[in-house]
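Peer 1: Dropping a prediction and its sequence here:
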Amino acid sequence: MSIEVVNESGVAVDESLIVSVARYALDRMRVSPAVELAITAVTLEAMSELHERWMEEPGPTDVMAFPMDDIVEDTRRPDAPDIGPALLGDVILCPAFAKDQAVQAGHTLADELHLLTVHGVLHLLGYDHHEPEEEREMFGLQNRLLHDWRTERADAAAREAQRRIDEKVLGTVGLDTDEPGR
């Protein structure tokens, strides 16, 4: 799975976490590992242009998604030949717009960008929120994916912290502890 992040926004963005949350969502949604996803962070002006051109709505927005190919693994026949890399689509984020939303929601800009990344990925996968039932389904899934991703990251950080403590206490720094007898 190839996920490319380009930051043209002028706002500092932790690209590795954007890739991590996007990859997590795609994996959990059982999307083919052959996908390519492009995520671009843009300025308010660039987002305004995209929003007006493609949605015919004035001003900027927080996230836009432009799907390309339908390659969700569950929709392929089991005897179909392996497909090569295919472009799932583009997710466009606007950190400057997202800042105010983060403040209103009471969380960090990074948290808001993670939410918007998952939101954009779900749009690429065909989810929408025009109708109340669609909104409940999409936002519920979005919240579960974010919660599970955050939980897994926190668990991994706790395990790593414990590993470092163990190494210090046991004096095993630099030893390969996977070998039998150690």
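Peer 2: Structure received.

Peer 1: drop to CA atoms for contacts and neighbour counts, all remaining ones
Peer 2: OK.

Peer 1: helices and strands around the helix of greatest length in the chain, which ones?
Peer 2: Secondary structure of the chain per DSSP state H: the longest helix is helix 132-170. For helix 132-170, the helices and strands in contact under the criterion 3 or more C-alpha pairs under 8 Å, 6 or more residues apart in numbering; DSSP states H and E are helix 15-28, helix 109-124.

Peer 1: what angle do it and helix 15-28 make?
Peer 2: Orientation check (axes from the mean of the first three to the mean of the last three C-alpha atoms, to 10 degrees): helix 132-170 against helix 15-28 gives 120 degrees.

Peer 1: buried stuff in helix 132-170?
Peer 2: 138-139, 141-142, 145-146, 149 (16 or more other C-alpha atoms under 10 Å).

Peer 1: and that helix with helix 109-124, angle?
Peer 2: Computed with the same axes, to 10 degrees, the direction of helix 132-170 lies at 130 degrees from that of helix 109-124.

Peer 1: Please compare the first structure with the one that follows:
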Amino acid sequence: MARLIRFAQAGFILIGLALLIGPAGWFPDYYKPVPMGIISIGYAFLIELPRWVFPNVYRPRLAFQTALAIGLALSGFGSLGLWGLYKHGVPYDKFVHVLLPTLLMYTGTRLFVARGRSMVKAGRLVAIIIAISSVGWEIIEHIASVYFHLGFFGVIFDRDSIWDIAANFTGIALAGLALYRKL
């Protein structure tokens, strides 16, 4: 798992640098290389953050970091064109919106349990964090579209945003069921 995490971080940093210093002609017209490059490098640091916050719970932390790396990589693959699969009947966006919260809910709860919280309290805390983050992300997409013209959806809480939030909540529920079975 540690190698996968480092590979993902190195990949995000290299892609971020390529976006920041590469000529604009390298990228599709809809790319915004500077903000995308900054976000990509930010992903590498986001994956590292649990190591600083939870230094003494090695295995659960690695599982959480791996889940985070996989989820962010899937999101990055979407930016490379996989979001467009919906035109061919493949709801890649909804797949990511279910999978990432499922992975983070499951591994995040296990991480807090390793720190001494009960499974129920840990699950509630992680579910609340993911739920708030899910709504917050849709607001960030709206702001990025309206004020920075980054090409995200520009209507706040439109049909797509509502389905994204529903998919996120579905992921929370799926992981919650899996964790409940372990009680």
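Peer 2: Cool, got the structure. As the structure is a computational prediction, the values presented were derived from the model and not from experiment.

Peer 1: How alike are these chains, TM-score-wise?
Peer 2: Structural agreement between the two chains, given as a TM-score (TM-score structural alignment, normalised by the length of structure 1), stands at 0.31; 88 aligned residues with a C-alpha RMSD of 5.2 Å.

Peer 1: Go through the helices and strands packed on helix 132-170 of structure 1 and pick out the most buried.
Peer 2: Greatest average neighbour count among those goes to helix 109-124 (a mean of 23), per mean count of other C-alpha atoms under 10 Å.

Peer 1: Packing partners of that one?
Peer 2: Using 3+ C-alpha pairs under 8 Å, 6+ apart as the contact criterion, the secondary-structure elements in contact with helix 109-124 of structure 1 are helix 15-28, strand 63-67, strand 86-93, helix 95-105, helix 132-170.

Peer 1: mind giving me TSV with these and columns for distance to Met47 of structure 1?
Peer 2: Rendered in TSV, the data for these read as follows (distance: least, C-alpha to C-alpha, whole Å):
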stretch	distance to Met47 of structure 1
helix 15-28	18
strand 63-67	8
strand 86-93	8
helix 95-105	9
helix 132-170	22
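
Peer 1: contacting residues around the helix or strand where Glu4 of structure 1 lies?
Peer 2: Secondary-structure assignment from DSSP states H and E places Glu4 of structure 1 in strand 2-7. Applying C-alpha atoms under 8 Å, 6 or more residues apart in numbering, the external contacts of strand 2-7 of structure 1 come out as 13, 15, 18-19, 22-23, 34-42.

Peer 1: Equivalent analysis for stretch 145-158 of structure 1, please.
Peer 2: Outside of stretch 145-158 of structure 1, the residues within contact range by C-alpha under 8 Å, 6+ apart are 21, 24-25, 28, 114-115, 118.

Peer 1: Ala38 of structure 1 - that's part of a strand, no?
Peer 2: Yes. For Ala38 of structure 1, which was evaluated using DSSP: H, G, I helix; E, B strand; the rest coil, the result is membership in a strand.

Peer 1: buried stuff in the strand holding Glu4 of structure 1?
Peer 2: Along strand 2-7 of structure 1, the positions that meet the burial threshold by neighbour count (16+ other C-alpha under 10 Å) are 3, 5, 7.

Peer 1: name the element Leu19 of structure 2 belongs to?
Peer 2: Taking DSSP H and E as the criterion, the element that holds Leu19 of structure 2 is helix 2-21.

Peer 1: Going by neighbour count, which residues in whichever helix or strand comes after that helix are buried?
Peer 2: On the C-terminal side of helix 2-21 of structure 2, the nearest following helix or strand under DSSP H and E is helix 33-53. Of the residues in helix 33-53 of structure 2, those buried by neighbour count under the rule 16+ other C-alpha under 10 Å are 33-34, 36-44, 46-48, 50-51.

Peer 1: From the buried residues of helix 132-170 of structure 1, pick the one nearest Arg164 of structure 1.
Peer 2: Proximity to Arg164 of structure 1 was ranked across the buried residues of helix 132-170 of structure 1 by C-alpha to C-alpha; first place goes to Trp149, at 22.7 Å.

Peer 1: gap between the closest one and Asp111 of structure 1?
Peer 2: For Trp149 of structure 1, the distance to Asp111 of structure 1 equals 12 Å [C-alpha to C-alpha, to the nearest Å].

Peer 1: Also Val118 of structure 1?
Peer 2: Separation of Val118 of structure 1 from Asp111 of structure 1 (C-alpha to C-alpha): 11 Å.

Peer 1: one step back: mind putting the helices and strands packed on helix 132-170 of structure 1 in CSV, distance to Leu87 of structure 1 included?
Peer 2: Converted to CSV, these look like this (distance: least, C-alpha to C-alpha, whole Å):
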stretch, distance to Leu87 of structure 1
helix 15-28, 13
helix 109-124, 11
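
Peer 1: hang on, isn't Val34 of structure 2 packed against Leu17?
Peer 2: No. Applying C-alpha atoms under 8 Å, one finds Val34 of structure 2 not in contact with Leu17, separated by 9.3 Å.

Peer 1: what about the helices in structure 2?
Peer 2: Counting by DSSP H, one finds helices in structure 2 at the ranges 2-21, 33-53, 58-79, 92-114, 119-148, 159-180.
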